[in-house]
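S.K.: My questions are about this predicted structure, shown below with the sequence.
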Amino acid sequence: MSRRITQLIVLILQSVACLSLQNDTLSAGVIIRDPETIVSAKQDYKLGFFSPPNTTNRYLGIFFSFSEETVIWVANRDAPLKDSSGAVTLSGDGNLVVLDGTNRTVWSTNVTTTSLINPVVQILDTGNLVLREEASGDALWESFSHPTDVMVQGMRLMQNVNTGKQVLLTAWKNATDPAIGSFTGGLDALSGTPQLVVWDEGRPHWRSGPWNGLIFLGIKEMFYAYLDGFTQVRNDSVGNFFYSRPQNNGLVTISLSSSGSAIRKLWNGEAKRWDVVMSYPENECDVYGTCGPFGSCNSLESPICSCLRGFEPANEDEWGRGNWTNGCRRRKQLRCGDDGFERMRYMKVPDFARASSSRVQDECRTECLGNCSCIAYAYDINIGCMFWSDTLIDTQEFDRVGVDLYVRLSASEFDSHKERNMYIIIGVAVGFVCISVMMFIAWWFIVKRKGNNAQDSSILEAGQMFTTDSTAIVLKNESKEVNIGDLPKFTFEMLANATNQFHEDNLLGRGGFGPVYKGVLANNKEIAVKRLSAESGQGMQEFMNEVIVISKLQHRNLVKLLGGCVEKDEKILIYEYMPNKSLDACLFGPTNPTKKLLDWNMRSSIIEGIGRGILYLHRDSRLRIIHRDLKPSNVLLDQDWNPKISDFGMARIFGGNEDHGSTARVVGTYGYMAPEYGMEGRFSEKSDVYSFGVLILEIIKGKKNTHYFNDELSLSLIGCAWKMWNEGNGLSFVEESIASRETEEEMVRCIQMGLLCVQEYPKDRPSIEIVLSMLSRDIVDLPVPKQPVFAENGSTPGPNGSTQQNVYSNNELTLSVLDGR
């Protein structure tokens, strides 16, 4: 009888405990044992135990109820529990504590007070975990004041301007370990005008630029539209300066990744995923001090670093090698009372700006001139005057947005400007006269020969894309003019000598455009020479299209165009030489020894690099470009195995609000074409995403899509990937030489990303930004891909049901054209 009473009492106690867990509060005497949780009133946030990916360690954390893998706060981040025996409760002194299986305290709130009466812990609808006295309601400790790596709405990043104490985000050590990593991020209100900064072990890594009450002046996207980011700035009586993120209809987080990126995400309720909205640093210029003191960075230029006007490299040899850390120095020293200012437009202003009470722009110049230590000034209507002394560091040139920066220079600099301007004016005048005479002669010659050569109509069509000016080079017996703009010009003789008269021993490969040769210039610089053959089906239109596109692009994952040559019938492009040839040659060459070097880490890095190159084309360059011919032979590998996308002859530039196009002339390579493009001629960014998905699967399998056929399953490469992944046997799809149980989860995840990219309908495919977020694990949960369209014979149908398979080629720079319908 007594035994039954005991069991009944235990059941009643368990029921009471369970009931206590249904609300948002943890009271004294209640223990939460792994895997129990408490949930906020609106069911958005949970407090409970979790394990990061690829580990069994357990941590107490706060995470979203609808996205439990998104953890916003971790308690015992430096003291993991080794099993699921952990518990959380209120200790005898009123602190919230995490206990291991032996009841040893591994983490505590460490509130030092002797007068805690009826303490309770509550998880609020903001995601804030608060320890307070039940009677008075006074908060004694809160998780928002001790954040980890994520900022949510309502949280404050602040700095006490009296003591310097900060509330900072601290990154995880890596994706599987929430221990404190190298990077911290928060508000810096002491070194000048308030701004957000990411530090790498105390050294600045990225900064947002000054806050003007509406936007951060160093984030160029904010100039186009005020983003719903930080909106409140306030100084209170105790010296706390903070930014607060108010509640709104959208659910936004800002996280600090283990690699130092500040990432802003928006919850997509319809798709049930987090979409990456912004990520900084965005490029090399965003990294703090890339160009050193008095240097200026422009991500659209090559090289990206230059000295501010009136300055020269501090070390010419280092600067020439691309090492800009020592920055620049003045050419002529200041004389204080006899100086002037050089205006630099569209700038991210330097660090250490000192704001002034002056609110009128004209007063900025006067105040700076009157202070011999002032070396630059700028003006913003919401901040007023900003001044700099000592040095100008982390300056960047934006594209058509930004602040005007006025740099103090010696008066003698302006005298040389006047002298130089006079020479320029004289030179321009003389040049104009010469060009006018040459244009008249050329016009007379063209009129005389008009209609003699109908075959040149396609060349004329391509030439109409350009404006004739002093850079024009006569083509086709001087009957038409082709402008290759500011592209460096090479003579045919120079290239013939560099390639030993285009000798077969220097032949790197052959493509639709023509042969590609290795060359060595007189200064021993190695180059790749792409020569349009007379028999090529691709001519001036593709040649000029490549010149237009790639000459305006600069990115570490795009091949660099060094120059061009147009003499008579010769049309030649000169590229940087890639010693490791193409991905096609390295990955699919049956006896290629370099294939053994491509382990999983290298292949994963190549996939990410290709993705970043595509992101630049789609989003980050000054042009918006669809490549339309992404394939392994158009991905080159430099000496460090970094991938570089090449061959832009088929690329299409989008402008304005364009996001898709159509054509009756389908170009590219079947097997890599999206269904809507190959069958109907419709293309968009999602067409490139499809090609990228095929590339991902090829890199994982080590087989070419257009050559692969599984006799046993009667499936193509894509079909085989789908079947094995769908059956939970993804590792069997991976090339045997790199397949490993240690990296199985990562490889299978990559297969799933590839399958998401090759889905039939463009709307189902993720954008390239989302794919990169998946690769970096900023998006942890992946959607389930739909079954892709694939043919059982291993080829992809072309227009009118035709198919084509490309033969293996090891050329570096190829161009393929297929005219459909």
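M.R.: Yep, it's here.
S.K.: can we go C-alpha only for contacts and neighbour counts from here?
M.R.: Will do.
S.K.: And for Leu553, the neighbour number?
M.R.: Counted with other Cα atoms under 10 Å, the burial measure for Leu553 works out to 20 neighbours.
S.K.: Would you mind measuring from Ser279 to Asp620?
M.R.: According to Cα to Cα, to the nearest Å, Ser279 stands 12 Å off from Asp620.
S.K.: Same question for Ile426.
M.R.: Distance of Ile426 to Asp620, computed by Cα to Cα: 39 Å.
S.K.: Asn523 too?
M.R.: From Asn523 to Asp620 the distance is 34 Å (Cα to Cα).
S.K.: Neighbour count for the two, which is higher?
M.R.: Per other Cα under 10 Å, whichever of Asn523 and Asp620 has more neighbours is Asp620, with 18 against 6.
S.K.: can you pull the contacts of Val198?
M.R.: With contacts taken as Cα atoms under 8 Å, 6 or more residues apart in numbering, Val198 has the following neighbours: Phe183, Thr184, Gly185, Gly186, Pro204, His205, Trp206, Arg207, Gly260, Ala262.
S.K.: For those residues, could you give me JSON lines that also reports distance to Leu99?
M.R.: Formatted as JSON lines, the contacts of Val198 follow (distance: Cα to Cα, whole Å):
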{"residue": "Phe183", "distance to Leu99": "28"}
{"residue": "Thr184", "distance to Leu99": "28"}
{"residue": "Gly185", "distance to Leu99": "30"}
{"residue": "Gly186", "distance to Leu99": "31"}
{"residue": "Pro204", "distance to Leu99": "37"}
{"residue": "His205", "distance to Leu99": "37"}
{"residue": "Trp206", "distance to Leu99": "38"}
{"residue": "Arg207", "distance to Leu99": "39"}
{"residue": "Gly260", "distance to Leu99": "32"}
{"residue": "Ala262", "distance to Leu99": "33"}
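S.K.: Could you identify the buried members of these?
M.R.: Phe183, Thr184, Gly185, Gly186, Pro204, His205, Trp206, Arg207, Gly260, Ala262 (16 or more other Cα atoms under 10 Å).
S.K.: what about the closest residue to the first one other than its chain neighbours, how many residues close to it?
M.R.: Beyond its immediate neighbours in the sequence, the residue positioned closest to Phe183 (Cα to Cα, 6 or more residues apart in numbering) is Asp200, lying 4.6 Å away. Applying the criterion other Cα under 10 Å, we find 16 residues in the vicinity of Asp200.
S.K.: structure B:
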Amino acid sequence: MGSCYNVVKKEDEIKPQFMENGRMLLEELISTCDGKCNPMRTFSTQELQDATNNYDYQRIIFEDYNYTLYQGFFEGRRISVKTYGKIPGRLNFIPGSPFTNIAIGSQMSVHKNVLKLIGCCLETEHPILVHEFAGDSCLYNYLSTFEMSPSKLPSWKFRVKIALDIANAIAYLHNGLPKPVVHREIHPSHILLDEAFTAKLVDFSLCEVIPLGESYVKHETLSGRKGTLAPEYYAHGYVTEKTDVYSFGVLLFEILTGRFRFFKHLHGECRTAWVNSDIDHVLGIVDPPLREESIEEGIFQDFAMLALKCINDEAENRPTMIAVAKEVMRIYYSAPRN
């Protein structure tokens, strides 16, 4: 099937674009990572056209608001190819920078729970990213979008492992780079699952770097998905590491209940009051298949209580991602092994 990439640009058109994108990428690397970058390969437009069979629609792994992820084959190896740009038919467009994705993604590629960035193509209007291939399904595909309908998620042990994988990746994002980085878009569609249900974070285009000596960054324009945004960010534009903790808490409830946008119609004090009223009877909200497993209700309660702490309306009362990751690990090892 044809696509907007089926016209090969002439060399005199490619070179200026390559130089401009190279300049912008260098500026991003300097501002976010002090100019440091792990080694990456540069790809040509022709190489990626060939790798994806001219961006064949059947090769699409996932379409998000501002990018499409394709499966490709290059030099006998499966790869994932990410193209940026507004997708036809999508009314909502979430801004994101492929340059930020490259800069942060290259630094995060050392983490086992991040989709490794192999390289990029700078010859197109929007840079194209090339990642390792780690499966063709994301967490979103396993969640139910209907009330009272069971999800397609695996057993409890696998679910907690998914939460632990992502918690570790976010904790590293906050603490393992030269400057603290806030993801701002922790969402089921940005979590790839391989055949063993190992989770990998796949997008960093909305990341925000917190300058050294500062505790937050203020935004006039919001970016992200309604329902996952922390109150202080939604109301005032304040971005901190605790912004991610809030979004991760929403994700924990989605994993527990198996339902996407579990809190869609509940906000603020109403949301907290609802969860508190049901916390002692947590089996009423867990995904139906989990009720058939030999899991003590107290383990579900611990998981729900952690999620509740993460979505505290007051940022200072939320735990750090390191503390969250430690608690998820404790819950993971407290469940019976099959």
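M.R.: Everything's here; your move. This one's a predicted model, so the numbers in the text were calculated from it and none came from an experiment.
S.K.: and for the longest strand anywhere in the first structure, what span of the second structure is it aligned with?
M.R.: Longest strand of the first structure, by residue count under DSSP state E: strand 177-188. Following TM-score structural alignment, the aligned partner range for strand 177-188 of the first structure in the second structure is empty.
S.K.: Give the other helices and strands that that strand contacts.
M.R.: strand 156-160, strand 169-174, strand 195-200, strand 252-256 (3 or more Cα pairs under 8 Å, 6 or more residues apart in numbering; DSSP states H and E).
S.K.: Try it again at 6 Å.
M.R.: Applying 3 or more Cα pairs under 6 Å, 6 or more residues apart in numbering; DSSP states H and E, one finds that strand 177-188 of the first structure contacts strand 169-174, strand 195-200.
S.K.: Specify the angle between that strand and strand 156-160 in degrees.
M.R.: Calculated by axes from the mean of the first three to the mean of the last three Cα atoms, to 10 degrees, strand 177-188 of the first structure forms an angle of 60 degrees with strand 156-160.
S.K.: Please enumerate the strands of the stretch 51-200 of the second structure.
M.R.: For the stretch 51-200 of the second structure, the strands defined by DSSP state E, counting those that start in this stretch cover 60-63, 67-74, 77-84, 117-121, 128-132, 137-138, 181-182, 191-193, 199-201.
S.K.: Can you get me a residue count around the counterpart of Phe260 of the second structure in the first structure?
M.R.: Here Phe260 of the second structure is matched to Lys704 in the first structure, going by TM-score structural alignment. Counted by other Cα under 10 Å, the residues lying close to Lys704 of the first structure total 22.
S.K.: any idea how far Asn710 of the first structure is from Lys704 of the first structure?
M.R.: Distance, Lys704 of the first structure to Asn710 of the first structure, using Cα to Cα: 12 Å.
S.K.: Then Glu685 of the first structure?
M.R.: Using Cα to Cα, Glu685 of the first structure is found at 30 Å from Asn710 of the first structure.
S.K.: With neighbour numbers in mind, choose between those two.
M.R.: The neighbour count for Glu685 of the first structure versus Asn710, taken as other Cα under 10 Å, is higher for Glu685 (23 against 14).
S.K.: Which residues are in contact with the closest residue to the more buried one other than its chain neighbours?
M.R.: Distances taken as Cα to Cα, 6+ apart place Ile626 nearest to Glu685 of the first structure, at 6.0 Å, with adjacent residues excluded. Listed by Cα atoms under 6 Å, 6 or more residues apart in numbering, the contact set of Ile626 of the first structure reads Ala651, Arg652, Glu685.
S.K.: Any idea how far apart the tips of stretch 198-211 of the second structure sit?
M.R.: 32 Å.
S.K.: buried sites along it?
M.R.: Quick answer for stretch 198-211 of the second structure (16+ other Cα under 10 Å): 198-210.
S.K.: again with stretch 38-50 of the second structure
M.R.: For stretch 38-50 of the second structure, the neighbour count (16+ other Cα under 10 Å) marks Phe43, Thr45, Gln46, Leu48, Gln49 as buried.
S.K.: Same check on stretch 299-314 of the second structure?
M.R.: 300-313.
S.K.: residues in the first structure matched by it, start to end?
M.R.: Taking TM-score structural alignment, stretch 299-314 of the second structure hits residues 746-761 over in the first structure.
S.K.: next one: stretch 223-243 of the second structure
M.R.: So stretch 223-243 of the second structure sits over residues 667-687 in the first structure, by TM-score structural alignment.
S.K.: Can you give me the end-to-end span of that stretch?
M.R.: Stretch 667-687 of the first structure has an end-to-end distance of 12 Å (Cα to Cα).
S.K.: try stretch 262-278 of the first structure
M.R.: The first residue of stretch 262-278 of the first structure is 8 Å away from its last residue (Cα to Cα).
S.K.: so where is that stretch in the second structure?
M.R.: Going by TM-score structural alignment: stretch 262-278 of the first structure matches no residues.
S.K.: contact partners of that stretch?
M.R.: Leu251, Val252, Thr253, Ile254, Ser255, Leu256, Ser279, Tyr280.
S.K.: ok, back up a step: need the helices and strands packed on strand 177-188 of the first structure in JSON lines with distance to Gly537 of the first structure, can you?
M.R.: Shown next, in JSON lines, are these (distance: least, Cα to Cα, whole Å):
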{"stretch": "strand 169-174", "distance to Gly537 of the first structure": "51"}
{"stretch": "strand 195-200", "distance to Gly537 of the first structure": "52"}
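S.K.: With Thr366 of the first structure as the reference, name the closest of these.
M.R.: Among these, strand 195-200 comes nearest to Thr366 of the first structure, with 26.2 Å by Cα to Cα.
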